[in-house]
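Participant: Predicted model and sequence follow; I will ask about them next.
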Amino acid sequence: MNLYRIAKWVVSIIFYPLFRIHVIGKANVPKSGPVIICSNHISNFDPPVVGITSPRSIYFMAKGELFENPLLGKLLTSIQAFPVKRGMRDRNALRKGLQILKAGHTLGLFPEGTRSKTGELRKPLAGAGFFALRSNAAIVPCAIIGSYKPFRRLKVVYGEPIPMETIRESKTSPQDTANIIMEEIQKLLDLHK
């Protein structure tokens, strides 16, 4: 059993009862082929929560500073996280993300790039649009709804994959594509609040 599975099991045992996690739409995540799960970002707990509720193993980008600590960097790498330099175009992170998708794996992204302190969606960065346009991945919107207060219900909603054919064919920009993804996340938030 690899460290990712062990971590998923341990976090599940703690988080499911603590936050009374309720998952909706798990079947919307394709069972095979490349997938990008795009979620809103309200807490540092979001990556583990998406990780334990997704039916598939996920690779996440994490801010590069976390990898500067050798021990933490090694741990993050062993649970399928990879570094991204924030505030600039990080070619290595973009290349790594595309390699993950090309291999048929699942990439987890938070298009806002940073946490929203108000819970309202922020303007997305173009990165999610870049990966959506440069791969043949299914794009699955995800909404995390709740406050992470102990023993209050937290909902994780997976929407149906966004139809990407027209978007890819019409040469939509990465930023506009990211905006479309955020609109789908907003629809989930509005529907399941």
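Facilitator: Here it is on my side, so go on.
Participant: C-alpha only now, for contacts and for neighbours.
Facilitator: Fine.
Participant: first vs last residue of stretch 138-154, how far apart are they?
Facilitator: End-to-end distance for stretch 138-154: 25 Å, by Cα to Cα, to the nearest Å.
Participant: all strands for this structure, in order.
Facilitator: Using DSSP state E, the strands of the chain run over residues 21-24, 35-39, 58-63, 81-84, 106-109, 138-145, 154-158.
Participant: any chance of the ones you listed in a markdown table, plus distance to residue 165 and mean neighbour count?
Facilitator: Listed next are the strands of the chain as a markdown table, based on distance: least, Cα to Cα, whole Å; neighbours: other Cα atoms under 10 Å:
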| stretch | distance to residue 165 | mean neighbour count |
| --- | --- | --- |
| strand 21-24 | 25 | 16 |
| strand 35-39 | 15 | 26 |
| strand 58-63 | 24 | 22 |
| strand 81-84 | 28 | 21 |
| strand 106-109 | 19 | 25 |
| strand 138-145 | 10 | 26 |
| strand 154-158 | 20 | 24 |
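Participant: Structure two is appended below for comparative analysis:
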Amino acid sequence: MGRASRAQAAEHREQIVAAASRMFREQGFQVGLAELTGAAGLTTGGFYRQFRSKGALQGEATERAFKELRALLAGFEAAGDGDRVAAREALIDYYLSPEHRDSAATGCPASALGADVARQPPGSPAKERYVHGVREVAGWLAEGAPDTADTAAPPREAEADGSAVPDEALAMLCTVVGALVLARATAGSPLSEQLLDTARTAVAASDR
């Protein structure tokens, strides 16, 4: 394969992963290959030249979604001149906002993909990347906690079972992810806004 052909193949692969990352978060893993390849402007045959299976794509799409989340976290840090506490507050405000609730396709994969990943078998590409991504986000939250900013274990040092991630950070992650899932499920009703507001108040109280 020539250099131009390899570059084109890499571009096609990136297009499929990007489209799948958005569509899986918005519609779930049940999205068909025809829809995925159509969104990327490719054929089903082209898909199988790039991926062994749909499961392999699910793994790469999950990884890409968490990569986008990491970029968002880095943006909050940059906006706060490296102040992780301020960055964490900015993340919470964004996470529990109506805008994020209504933007699943580009939003946090922890909430958008959780139900689908739960149905995947242990060791599947999507589950492995999801576990790593959730642990990473929890570690980031721990580093931004006022009382643990200097002592919390960074994500790369977490144990395989997640025990190195402080319980407080996991509790916060459970609160915001759970609230967002419920807010999306109840969107269009007053309860949806109340769920977001209540979770934001609970998180703020936990930092006092």
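Facilitator: It's in. Note that this is a predicted model, so its numbers are computed, not measured.
Participant: Overlay the chains and give the TM-score.
Facilitator: Here the TM-score for the pair of chains, by TM-score structural alignment, normalised by the length of the first structure, is 0.29; 99 aligned residues with a Cα RMSD of 5.6 Å.
Participant: quick revisit: who wins for proximity to residue 185 of the first structure among the strands of the first structure?
Facilitator: strand 138-145 (5.5 Å; Cα to Cα).
Participant: Summarise which helices and strands the closest one is packed against.
Facilitator: strand 35-39, strand 154-158, helix 174-192 (3 or more Cα pairs under 8 Å, 6 or more residues apart in numbering; DSSP states H and E).
Participant: who wins for proximity to residue 102 of the first structure among those?
Facilitator: Among these, the nearest to residue 102 of the first structure by Cα to Cα is strand 35-39 (10.0 Å).
Participant: Remind me what that closest one packs against, helices and strands.
Facilitator: Using 3+ Cα pairs under 8 Å, 6+ apart, strand 35-39 of the first structure is in contact with strand 106-109, strand 138-145, helix 174-192.
Participant: Quick one: residues in contact with the shortest one.
Facilitator: With Cα atoms under 8 Å, 6 or more residues apart in numbering as the contact definition, strand 106-109 of the first structure has outside contacts at 34-39, 47, 56-61, 97, 100-101, 128.
Participant: how about a cut-off of 7 Å?
Facilitator: Residues outside strand 106-109 of the first structure that contact it (Cα atoms under 7 Å, 6 or more residues apart in numbering) are 34-39, 57-60, 97, 101, 128.
Participant: from those, which two are the most distant?
Facilitator: Using Cα to Cα, the contacts of strand 106-109 of the first structure span at most 18.6 Å, a distance reached by 57 and 128.
Participant: Looking only at neighbour counts, state which of those two leads.
Facilitator: The residue with more neighbours, out of residue 57 of the first structure and residue 128, is residue 128; 26 against 19, by other Cα atoms under 10 Å.
Participant: my guess is the more buried one contacts residue 178, does it?
Facilitator: Yes - using Cα atoms under 7 Å, residue 128 of the first structure makes contact with residue 178 at a distance of 5.5 Å.
Participant: how near is residue 17 of the first structure to residue 154 of the first structure?
Facilitator: Taken as Cα to Cα, the span from residue 17 of the first structure to residue 154 of the first structure is 10 Å.
Participant: hmm, I was thinking of residue 83 of the first structure
Facilitator: 28 Å.
Participant: now do residue 3 of the first structure
Facilitator: Noted for residue 3 of the first structure: a distance of 26 Å to residue 154 of the first structure, by Cα to Cα.
Participant: can you check residue 142 of the first structure too?
Facilitator: 13 Å.
Participant: cool, and residue 50 of the first structure?
Facilitator: 12 Å.
Participant: same thing with residue 127 of the first structure?
Facilitator: Using Cα to Cα, residue 127 of the first structure is found at 27 Å from residue 154 of the first structure.
Participant: Does residue 66 of the second structure touch residue 109 like I think?
Facilitator: Yes - between residue 66 of the second structure and residue 109 there is a contact at 6.4 Å, judged by Cα under 7 Å.
Participant: out of those two, which sits in the more crowded spot?
Facilitator: Shown here are residue 66 of the second structure and residue 109; by other Cα under 10 Å, residue 109 has more neighbours (28 against 23).
Participant: Provide the count of other residues in contact range of residue 195 of the second structure.
Facilitator: By other Cα under 10 Å, 21 other residues sit near residue 195 of the second structure.
Participant: In contact with it: list those residues for me.
Facilitator: Counting by Cα under 7 Å, 6+ apart, residue 195 of the second structure makes contact with 179, 183.
Participant: Look up which helix or strand it falls in, please.
Facilitator: Residue 195 of the second structure belongs to helix 190-206 when assigned by DSSP states H and E.
Participant: Now that helix: buried residues?
Facilitator: Using 16 or more other Cα atoms under 10 Å as the test for burial, helix 190-206 of the second structure gives 192-193, 195-196, 199-200, 203.
Participant: between those, which is closest to residue 134 of the second structure?
Facilitator: Using Cα to Cα, the buried residues of helix 190-206 of the second structure come closest to residue 134 of the second structure at residue 203, 17.9 Å.
Participant: Contacts only, for the closest one.
Facilitator: By Cα under 7 Å, 6+ apart, residue 203 of the second structure lies in contact with residue 172.
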